[in-house]
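S.K.: Next come a sequence and a model predicted from it.
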Amino acid sequence: MRCFKLLLLAGILCLPPALAAAGECGPEALGTARILEVPFAQGPVGRASYGRTLPLERGEVVLTFDDGPLPRRTNAVLAALKAECVKATFFVIGTMVAQFPETLRRTAAEGHTIATHTWSHRYLNRIRSETVRRDQINGGLAAARTVLADDAAPSLSPFFRFPGLGHGAALDRYAAAQRLVPFSIDVDGDDWKRIAPAAVMARVLKRLDAAGRGIILLHDIQPRTVAILPDLLRQLKARGYRVVHVVPAQGDTQAALAALDAPRAKPIRLALDRLGTRMAALRVAARPPASFVEEAPLVLRSGLFEEAPEAPPSRDQSRSGGEVRVALIADAAPGGPAPRAGWSGFVVIGTAPQAAGFRAVAAASGPPPR
């Protein structure tokens, strides 16, 4: 009951432990143990950069994926997560979002948290231009907002990760002014290095065992990650680790979007404009067609069908009240009179019974008899 009240009053998701595993995948799946709300006041997190991390219990991990979306590999990562009922956080690149918006929308639709990772993955701590830094930070968020501007928007978060984890006091201050929550890491899988998939698996597990908990960094665009992820999730389950899904506090995402500085660089602006046009077209195409309302009965061409001279219609399913009228009419008899009035407004559906049917005038050898 308390969870239900929180959901209604604050919009906070509240799930009992391992609900996903028990409800969808069964107890053998890893599942998502709990959902952790991370408010803006929490500040930067991740021991690799800030010396502190999320308030996780021993054995709890947060899965994060950087640098996507990239359709084939991101979709494979999503499939592996879905098979184990696990929710993760994806730090996406603006240029990748602009190329593959449908993949981002799928990621959001499957309940994962969407965070940002700059416009084009430039190492901001190596750039002197404040304008370039700002465009990089804001461009990534602007791209994600453009794609997730409707029903997928609840998945968008103000979580942000500096490329290469490169940050500094000035960058952290600007991120705070933009109402962003910088996310560093606690465990690096090194999946971006040229090492074997087995080496990635070994490093993740060894470092996680040493830390006991924390934020794990992987990359959904890397083939090594795609190769090891199903087995890695099973290993986490076997070793007793529990997955925590991080989500923003209510209102924090909107605050970050309100503070967003429109990128100034012309290439980024043009790319965002094209993305906006593309998304608008996709939404129009996906819009369900308006329900058809027949304003008047359908009128068939005069003489299209011939009516029997004397016998009444063998079946009359005509209905009033503006609904479509249906009638089955017996075959015409040779030498009969002209069709009676009143049969010009009907629609024929289905097949006539064996004892009665239709004979198209166009198929007759001569003019209809009189």
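M.R.: Nice, thanks for sending it over. All values derive from a computational prediction rather than experimental measurement. Numbering: from 1, shown residues only.
S.K.: contacts, neighbours, all on C-alpha from now
M.R.: Noted.
S.K.: got the buried residues for stretch 209-222?
M.R.: R213, G214, I215, I216, L217, L218, H219, D220, I221, Q222 (16 or more other C-alpha atoms under 10 Å).
S.K.: tell me which of those is nearest to A98?
M.R.: Checking those against A98 by C-alpha to C-alpha gives I221 as the nearest, at 15.4 Å.
S.K.: I'd say that closest one and A76 touch.
M.R.: No - between I221 and A76 there is no contact under C-alpha atoms under 8 Å: 9.8 Å.
S.K.: For stretch 114-133, measure first residue to last.
M.R.: One end of stretch 114-133 sits 21 Å from the other (C-alpha to C-alpha, to the nearest Å).
S.K.: If you count neighbours, what's buried in that stretch?
M.R.: 114-125, 132-133.
S.K.: repeat for stretch 268-279
M.R.: I268, R269, A271, L272, L275, G276, M279.
S.K.: In contact with the fourth one, which residues are there?
M.R.: The one in question is L272. A98, A142, A143, T146 (C-alpha atoms under 8 Å, 6 or more residues apart in numbering).
S.K.: In addition, the following structure is provided for comparison:
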Amino acid sequence: MGLTRDGYRIAVVDADGGPAGPVEAYRRCAVERPVARLVELARRAPHGLAVVVDSGNGILDSSLTAAGVAVLRADPPLLADGRVTAEALAELGASRPESLVALGDGGWTMSGREEGIRAAEEASAAVGRRLGAQGRLLHGGEGAAPLVALTFDDGPHPEHTPRILDVLRRHEAPAAFFCIGLHALAYPGVVRRIAAEGHTLGNHTWSHAYLPDLGPIELRRQLSFTAEAIAAAGGGPLPWLRPPYGGRSPELLERVAESGLTTVLWDVETNDWARPGPEVVAERVLRQVRPGSIVLMHDGGGDRSRTVAALPAVITGLRERGYRLVALEELAAGRARTSAR
């Protein structure tokens, strides 16, 4: 399964590495269509089928594994600058399956690489502090005033994002939406509504890539393709970047800052991607919140109905505790004033 500038490509090979059919292209669509096709192919395959992805394509595996399809991940030593074609990934699955990582249902795209990811994050601490002091990186929970920013990742989604926007409008609450470029390309009308209702739009990469794996060329593509798709939908400039998984390295943080973007992390983790009950999502927010918190939730990437159901209790509960919900811009401005004192 590979990516292009405007969508997805599916290439299927047999056990000998030969093509088992024509390459299929899925343009300007969300992930549901290619996922449905892969599930169909897996059910038809007499000897089974495995889908090969890489860490630059982090929005497919959970839907596929939930449907019972085997998913294998190809890691950087097998790739070049993070750029791979559907044909190359399929060939790897046939020729070197033992070198690929099997992803399980309920896991995550980077399973098996946790130690290296933690090491990269720890190595990024000094650079992160410096960029934070310069206003080029926002952590959560570093403020003095009782301000909180709500953020949503992985959209836009044609059903869940509008429902979240409805809740925000009823409660007169601002939020930030970090969009995946492929989803913005598929649903420009939802992007327009986010912007029209005064919410912040941010860059969440083209395909939910683990950015430290990418070289400078592919990093630029991930960011610029997304910015162009959102701008084409009427979203305006995107000064904010949320790296998928919070993935970072010293080199990545420097490159992002040099590109003019501000990296936005978080301190309140709801884990709503695992689809807990709405009361669990709300409880996690209210238990972890502190002045200056940035709350991470999701409006895309799966069934987000529980997040939608939890949102009224999240907003009401925060306000009852004396917190004011603000846009990222106001949160960042407050940090800058505090740092200048």
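M.R.: Sure, I can see it. Since we're looking at a predicted model, the values are computed, not measured.
S.K.: Would you pull the TM-score for this pair?
M.R.: Superposed pair, TM-score by TM-score structural alignment, normalised by the length of structure 2: 0.54. Supporting alignment: 197 aligned residues with a C-alpha RMSD of 2.2 Å.
S.K.: Could you dump the buried residues of stretch 209-222 of structure 1 into CSV with secondary structure and distance to C85 of structure 1 added?
M.R.: Formatted as CSV, the buried residues of stretch 209-222 of structure 1 follow (DSSP: H, G, I helix; E, B strand; the rest coil; distance: C-alpha to C-alpha, whole Å):
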residue, secondary structure, distance to C85 of structure 1
R213, coil, 20
G214, strand, 19
I215, strand, 18
I216, strand, 17
L217, strand, 19
L218, strand, 18
H219, strand, 19
D220, coil, 17
I221, coil, 21
Q222, coil, 21
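S.K.: now the longest helix along structure 1: which residue numbers in structure 2?
M.R.: Using DSSP state H, we find that the single longest helix of structure 1 is helix 266-286. Using TM-score structural alignment, none of the residues of structure 2 align to helix 266-286 of structure 1.
S.K.: where in structure 2 is the aligned partner of the helix or strand that that helix is followed by, by residue range?
M.R.: Stepping forward along the backbone from helix 266-286 of structure 1, the first helix or strand reached (DSSP states H and E) is strand 315-317. Here strand 315-317 of structure 1 fails to align to any part of structure 2, judged by TM-score structural alignment.
S.K.: helices and strands around strand 315-317 of structure 1, which ones?
M.R.: strand 326-328 (3 or more C-alpha pairs under 8 Å, 6 or more residues apart in numbering; DSSP states H and E).
S.K.: What residues in structure 2 pair up with the strand it packs on?
M.R.: Strand 326-328 of structure 1 covers no residues of structure 2 once aligned (TM-score structural alignment).
S.K.: residues in contact with the residue lying closest to D190 of structure 1 once chain neighbours are set aside?
M.R.: What sits nearest to D190 of structure 1 in space, not counting adjacent residues and going by C-alpha to C-alpha, 6 or more residues apart in numbering, is V200, at 6.2 Å. Contact analysis of V200 of structure 1 by C-alpha under 8 Å, 6+ apart lists G189, D190, D191, R224, T225, I228.
S.K.: V200 of structure 1 and A79 of structure 1, how far apart?
M.R.: Taken as C-alpha to C-alpha, the span from V200 of structure 1 to A79 of structure 1 is 20 Å.
S.K.: same check, this time on K206 of structure 1
M.R.: 25 Å.
S.K.: Check M96 of structure 1 too.
M.R.: 20 Å.
S.K.: Among the two, which residue is more densely surrounded?
M.R.: Just comparing M96 of structure 1 and A79: by other C-alpha atoms under 10 Å the higher neighbour count belongs to M96, 21 against 14.
S.K.: Tell me the helix or strand right after the helix or strand hosting that one.
M.R.: Using DSSP H and E, M96 of structure 1 sits in helix 94-99. Heading C-terminal from helix 94-99 of structure 1, the first helix or strand you meet, by DSSP H and E, is helix 101-109.
S.K.: after that following helix, next one along is what?
M.R.: Criterion used, DSSP H and E; the element after helix 101-109 of structure 1 is strand 113-116.
S.K.: residues in contact with that following strand?
M.R.: 87-94, 107-108, 140-141, 144, 155-161, 246-247.
S.K.: Quick check: buried residues in the helix or strand following that strand?
M.R.: Moving toward the C-terminus from strand 113-116 of structure 1, the next helix or strand (DSSP H and E) is helix 130-147. For helix 130-147 of structure 1, the neighbour count (16+ other C-alpha under 10 Å) marks 132-147 as buried.
S.K.: most residues in a single strand of structure 2, which one?
M.R.: strand 147-155 (DSSP state E).
S.K.: ok now that strand, how far from the chain's centre?
M.R.: 12 Å (C-alpha atoms, centre = their mean, to the nearest Å).
S.K.: picking up where we left off before, give the aligned equivalent of the residue nearest to D190 of structure 1 in structure 2.
M.R.: Checking TM-score structural alignment: V200 of structure 1 goes with V281.
S.K.: swap in K87 of structure 1?
M.R.: In structure 2, K87 of structure 1 lands on P174 (TM-score structural alignment).
S.K.: and R221 of structure 2, what pairs with it in structure 1?
M.R.: Matched across to structure 1, R221 of structure 2 falls on D135, judged by TM-score structural alignment.
S.K.: thinking its match is in contact with S120, fair?
M.R.: No - with contact defined as C-alpha under 8 Å, D135 of structure 1 does not reach S120; the gap is 9.9 Å.
S.K.: Would you map the strands across the stretch 51-200 of structure 2?
M.R.: Taking DSSP state E, counting those that start in this stretch, the strands of the stretch 51-200 of structure 2 run over residues 70-74, 101-103, 137-138, 147-155, 176-179, 200-203.
S.K.: Could you export those as TSV, including distance to L89 of structure 2?
M.R.: Below are the strands of the stretch 51-200 of structure 2 laid out as TSV (distance: least, C-alpha to C-alpha, whole Å):
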stretch	distance to L89 of structure 2
strand 70-74	8
strand 101-103	13
strand 137-138	34
strand 147-155	24
strand 176-179	26
strand 200-203	26
